[in-house]
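In: From the sequence below, what's the structure:
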Amino acid sequence: MRHWRLPDTHNIRDLGGYPLASGGTAQWRRILRGEALHTLTAEGLSGLVENELVLVIDLRGPHETGLHIHPFADHDRVGYRNIVLFNALSPIALAGPSFDMAQRYCDALDQCGPQFAEVFRAIANAPLGMVLFHCTAGKDRTGVVAALLLANAGVAEEDIVADYALTSSATGLIDQLRTRALSTGSDPMQVERMLASDAATMERFLAALNTKHGGIKAYLDAIGLSASEVDAVRNRLCQ
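Out: Reported below is the predicted structural model:
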């Protein structure tokens, strides 16, 4: 089951099950992607721990992490890492009418290499068990990290795009974010653009990865990851 139906969450998903270029499929219960976790109930928290969650990677910035205590920040069985992604890019809250989400993703390839490398190293060095990475909605920062992980594993681009677009099915979460944004007086059309997870957005990101950066292998090498680190992350999904 790709969606983890945990109480009070909407967009926690498994990266397993996708066909691999090398044959077979990505392994289930190895790497999860998700939204902010502060809404987890005790039942949801224990459900993740009982399924051998060993590491949580929080991609949010301090303006987000300071709002709520993270349920895994001081957990006795699950490690917690805060690796801030997109921090150097313009905040979405300040985006104007000409804001281009796909370009934001492409800019991340240029500007967030050290952070992507840190995420890969955290996964490579994690103990046996599940790793969960997340941001606030589980769409943008989480989406580009998921795309890189799936590409590194040998998942076809059409499946990577489909995985990204699945966030649109998390209607409960999208409705909450829409209501929150509209309550601040944000332009409704702009809000819808910010909340969209159109396939074309991820297609542009993957095109930039391939044409500008030479593909996933060349990109991971360029941001300083060793072959053993790249293999360790791939093997986590593939073996």
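In: Could you use CA atoms for every contact and neighbour count after this?
Out: Noted.
In: my guess is residue 53 contacts residue 126, does it?
Out: No. Residue 53 lies out of contact with residue 126 (C-alpha atoms under 8 Å); the separation is 10.4 Å.
In: okay, the two: which has more neighbours?
Out: Shown here are residue 53 and residue 126; by other C-alpha atoms under 10 Å, residue 53 has more neighbours (24 against 18).
In: now the other sequence, so there's something to compare against:
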Amino acid sequence: MKKRFLKIAAICLAVSAALAYPVGVAVSALSKTGQSVSAADVITVVSPAQSAEIDLDNAAVKKYFAEYTRKSSYAYYGHGDQYFMNDVKLEWQSDEAQYYQVYLSEDKFFSSAEKYLTTRPEYLLQNLVPNREYYWKVKVSYENGEQKTSKAYKFTTKGSVRAITAEGVSNSRDLGGAKTADGKTMKYGMLYRSANLDSITEKGKKQLRMLGIKTELDLRGDTLTKSALGDDVTLINIKGAYYVGHFKGIEFGYDENKEYIGYFCDELRACANESNYPMIFHCAIGRDRTGTLAAYLQMLCGVAEEDIYREFEFSHLSAAGTADGSTELGVYAPFNAMMEQIKAKEGATLAEKAANYAIKMGVTANDIASIRNILLEG
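Out: The predicted structure follows:
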């Protein structure tokens, strides 16, 4: 027992030292004697192959994007979570080690690399960004203090949507990747949408915290007092608006809507505050109130109308997004009504119409400019 305890303690001390080791080290390392140790022919990558292209879309997602027309999401309605991305498994071979450190970076110099520890010669990567080039390498640590580092390897991802895996959370995805009419792109890693986080597990919390989320925007109103992700994540509670119409919508002319127009302006102001990012926003099932805000932000940013519909209907590929028992048409109709209402507003483009209407509701031109500056690149 004492011997086993000492071995575990030694591993813990070694891992602690590894965490303090600087990212971006050279391809060779020093042994206890101070001599350089070559990694050649010692660490061999099994997968993915060098320069491999990896499709992150699963079969259902690939089919959805390839065949999408309005209402085609009905074919997926009520069949549970079908949207998760394919994970990427890194595998390598080496002589027996105490533990491994995996470095992952979007640049070949590993200047801003993420570092992961594992005791097995493999590591599962989740929630990667589609259409990106990734570089990775492995540092092997032995019980005698010796370390060896592999050469750098590369793979490229492709995919249609960054659907987020977080255990205990459904209907979750990154709003990044959408193209705009003026050639810009909505940034990845800034704004995430999902269903509620009420049942998130400890593993799910870790998965979301790895995204660097600073703010949780809960559109259910004052249901919680602190974020499920931890005390260091800011919680903003707002009663989210539902589409248009005469009940909790963003359409003028109905007394019932006045307070919800005000709430919707609060939502947009929260999205105009750069210090809130990266941010995750949600309601109960992540479809109606969440879908209203997501679509409006996309309109403000200049995303094409058809792409906005497709993004909204993507919720039908989730368990949460179809959990309330609404019929497919009952979900589509109010969203379509909102889009038609905005299209009827003053302005030459959908982005201008959405901006003009947002100003009429009560936000400022500076708020809109800030949203675009935060969410767009290129």
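In: Run through the helices of structure 2 in chain order.
Out: Counting by DSSP state H, one finds helices in structure 2 at the ranges 2-19, 59-67, 202-209, 258-271, 289-301, 305-313, 328-343, 350-361, 365-375.
In: would CSV of these with mean neighbour count and distance to residue 322 of structure 2 be doable?
Out: CSV is the format used below for these (neighbours: other C-alpha atoms under 10 Å; distance: least, C-alpha to C-alpha, whole Å):
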stretch, mean neighbour count, distance to residue 322 of structure 2
helix 2-19, 12, 43
helix 59-67, 15, 16
helix 202-209, 16, 21
helix 258-271, 20, 24
helix 289-301, 24, 13
helix 305-313, 19, 11
helix 328-343, 16, 8
helix 350-361, 20, 27
helix 365-375, 18, 28
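In: how close does the spatially most central residue of structure 1 get to residue 157 of structure 1?
Out: Nearest to the geometric centre of structure 1 sits residue 142, at 1.7 Å (C-alpha atoms, centre = their mean). Counting by C-alpha to C-alpha, to the nearest Å, the separation of residue 142 of structure 1 from residue 157 of structure 1 is 17 Å.
In: Same check on residue 118 of structure 1?
Out: Separation of residue 118 of structure 1 from residue 157 of structure 1 (C-alpha to C-alpha): 24 Å.
In: My understanding was that residue 84 of structure 1 contacts residue 63; is that so?
Out: No. Using C-alpha under 8 Å as the test, residue 84 of structure 1 is too far from residue 63 to be in contact (10.7 Å).
In: If you count surrounding residues, which of these two has more?
Out: Legend: neighbour count by other C-alpha under 10 Å for residue 84 of structure 1 and residue 63, higher for residue 84 (21 against 7).
In: any idea what that one aligns with in structure 2?
Out: By TM-score structural alignment, residue 84 of structure 1 lines up with residue 239 in structure 2.
In: Burial check on the nearest residue to that match once chain neighbours are set aside, number of neighbours?
Out: Nearest non-adjacent residue to residue 239 of structure 2, counting by C-alpha to C-alpha, 6 or more residues apart in numbering: residue 221, 4.2 Å away. A count of nearby residues for residue 221 of structure 2, using other C-alpha under 10 Å, gives 14.
In: check contacts around residue 221 of structure 2.
Out: By C-alpha atoms under 8 Å, 6 or more residues apart in numbering, the residues touching residue 221 of structure 2 are 237-240.
In: Hmm, the match of residue 84 of structure 1 is touching residue 261, no?
Out: No. Residue 239 of structure 2 lies out of contact with residue 261 (C-alpha under 8 Å); the separation is 10.2 Å.
In: And the equivalent of residue 223 of structure 1 over in structure 2, how far from residue 266 of structure 2?
Out: Using TM-score structural alignment, the partner of residue 223 of structure 1 in structure 2 is residue 361. From residue 361 of structure 2 across to residue 266 of structure 2, the span is 11 Å (C-alpha to C-alpha).
In: now do residue 155 of structure 2
Out: On the measure of C-alpha to C-alpha, residue 155 of structure 2 and residue 266 of structure 2 end up 42 Å apart.
In: equivalent range in structure 2 for stretch 36-49 of structure 1?
Out: Using TM-score structural alignment, stretch 36-49 of structure 1 pairs with 196-209 in structure 2.
In: Pull the residues that contact that stretch.
Out: Here stretch 196-209 of structure 2 has contacts from 165-170, 218, 228-229, 282-286, using C-alpha under 8 Å, 6+ apart.
In: If you rank those residues by neighbours, which is first?
Out: That'd be residue 170 among those, by other C-alpha under 10 Å, with 29 neighbours.
In: can you count the residues close to the closest residue to residue 12 of structure 1 other than its chain neighbours?
Out: If the residues on either side of it in the chain are set aside, residue 12 of structure 1 comes closest to residue 34, at 4.1 Å by C-alpha to C-alpha, 6+ apart. By the measure other C-alpha under 10 Å, the count of residues near residue 34 of structure 1 is 25.
In: Contact partners for residue 34 of structure 1?
Out: Residue 34 of structure 1 neighbours (C-alpha under 8 Å, 6+ apart): 11-13, 132-135, 137-138, 142.
In: State the pair within those that is farthest apart.
Out: Farthest pair in those (C-alpha to C-alpha) is 132 and 137. Separation: 13.9 Å.
In: related to what we said a few turns ago, how about the residue nearest to the centre of structure 1, what's its partner in structure 2?
Out: Taking TM-score structural alignment, the alignment pairs residue 142 of structure 1 with residue 290 from structure 2.
In: which residues sit in contact with its match?
Out: By C-alpha under 8 Å, 6+ apart, the contact set of residue 290 of structure 2 is 193-194, 219, 240, 281-283.
In: Tell me which of those you also see in structure 1.
Out: Here is what carries over to structure 1 from the contacts of residue 290 of structure 2, by both residues aligned by TM-score structural alignment, their matches' C-alpha atoms under 8 Å: 193-194, 219, 281-283.
In: mind putting those in JSON lines, distance to residue 376 of structure 2 included?
Out: Below are these laid out as JSON lines (distance: C-alpha to C-alpha, whole Å):
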{"residue": "193", "distance to residue 376 of structure 2": "17"}
{"residue": "194", "distance to residue 376 of structure 2": "21"}
{"residue": "219", "distance to residue 376 of structure 2": "23"}
{"residue": "281", "distance to residue 376 of structure 2": "18"}
{"residue": "282", "distance to residue 376 of structure 2": "21"}
{"residue": "283", "distance to residue 376 of structure 2": "24"}
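In: Quick check: strands, which of these are part of them?
Out: 193-194, 281-282 (DSSP state E).
In: quick revisit: if I look at the match of residue 142 of structure 1, how far off is residue 264 of structure 2?
Out: Using C-alpha to C-alpha, one gets 11 Å for the distance from residue 290 of structure 2 to residue 264 of structure 2.
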